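**Q** Only the shape, not the letters, is given here:
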């Protein structure tokens, strides 16, 4: 295996680790701080946060699957052809992993907006769409 190929596996593994760390940290912070920061928010606003948490949990699960796929690709028996990072299973798990992370980030931002601005659901068009 060439040095560039080894580096690509290292960079992919580092990306997975960083997104896993961020996802679990965001879940921990939002779970512990949500009640204190948005005590006056309605239950409808918290449904937006539950979607975010579910998305981060999906992100964490698929991050583990992507990491295991990287490991499996490197540790597979010597089959003709070098292992590469663009196999279907690695791309699938990485895509779901990153999409779930970005969806979770979007819903955290929507929760923060809705918690501050949507005390009256008729206030803005976004509040009407969210709630």
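**A** Yep, it's here. The shown structure was predicted, so the numbers you read here are calculated from the model rather than taken from an experiment.

**Q** For the rest of this, base every contact and every neighbour count on C-alpha atoms.
**A** Will do.

**Q** Which residue ranges of this protein form helices?
**A** 3-37, 43-75, 88-117, 125-130 (DSSP state H).

**Q** Let me have those helices in a markdown table, extended by mean neighbour count and distance to residue 82.
**A** As requested, the helices of the chain are exported to a markdown table (neighbours: other C-alpha atoms under 10 Å; distance: least, C-alpha to C-alpha, whole Å):
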| stretch | mean neighbour count | distance to residue 82 |
| --- | --- | --- |
| helix 3-37 | 14 | 9 |
| helix 43-75 | 19 | 9 |
| helix 88-117 | 19 | 15 |
| helix 125-130 | 13 | 48 |
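
**Q** How much space separates residue 87 from residue 74?
**A** Going from residue 87 to residue 74 by C-alpha to C-alpha, to the nearest Å gives 11 Å.

**Q** one more structure, for comparison:
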């Protein structure tokens, strides 16, 4: 595999991993410290729970899409060296832009950004 293609796969994998980490961190921090962030006295309910639950759902969905993108990336790289001996068709060109990777990676990005927007909306509603 050529060096630029390796770097493209490495870059795609790094982005997927970073978004999984950011989604997990956002989910964990907001779930753990929400009462401290909002400075709620004991016994008071968390306001606007629906927006918060939507944010958490989007972050979980982003993590799920990231794991699927990671698996698609790994599967594509694994299949790069397999030669189909039953046909004389030329081997497929592998790329981090193959549709099996691109669909999950783009979904992960869009859902993550929607989750961040919902978190900003939640904080804005609570101020």
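**A** Perfect, thanks for sending it. Since the model is a prediction, treat every value here as computed from it, not as a measurement.

**Q** Give me the TM-score for these two chains.
**A** Here the TM-score for the pair of chains, by TM-score structural alignment, normalised by the length of structure 2, is 0.84; 116 aligned residues with a C-alpha RMSD of 1.7 Å.

**Q** re the thing from before, tell me which of the helices of structure 1 sits nearest to residue 81 of structure 1.
**A** Taking C-alpha to C-alpha, helix 43-75 is the member of these nearest to residue 81 of structure 1, at 11.5 Å.

**Q** quick one, that closest one and helix 88-117 angle?
**A** 160 degrees (axes from the mean of the first three to the mean of the last three C-alpha atoms, to 10 degrees).

**Q** how far apart are helix 43-75 of structure 1 and its match in structure 2?
**A** Helix 43-75 of structure 1 differs from its equivalent in structure 2 by a mean of 0.8 Å after superposition (mean C-alpha distance after the TM-score superposition for structure 1).

**Q** Now check structure 2 for the residue matching residue 89 of structure 1.
**A** Under the alignment by TM-score structural alignment, residue 89 of structure 1 pairs with residue 100 in structure 2.

**Q** got a list of what that match touches?
**A** 69, 72 (C-alpha atoms under 8 Å, 6 or more residues apart in numbering).

**Q** gap between it and residue 68 of structure 2?
**A** From residue 100 of structure 2 to residue 68 of structure 2 the distance is 9 Å (C-alpha to C-alpha).

**Q** What of residue 59 of structure 2?
**A** For residue 59 of structure 2 relative to residue 68 of structure 2 (C-alpha to C-alpha), the value is 14 Å.

**Q** again, but for residue 19 of structure 2
**A** For residue 19 of structure 2 relative to residue 68 of structure 2 (C-alpha to C-alpha), the value is 13 Å.

**Q** quick one: residue 12 of structure 2 and residue 95 touch, right?
**A** No - using C-alpha atoms under 8 Å, residue 12 of structure 2 is not in contact with residue 95, being 10.2 Å away.
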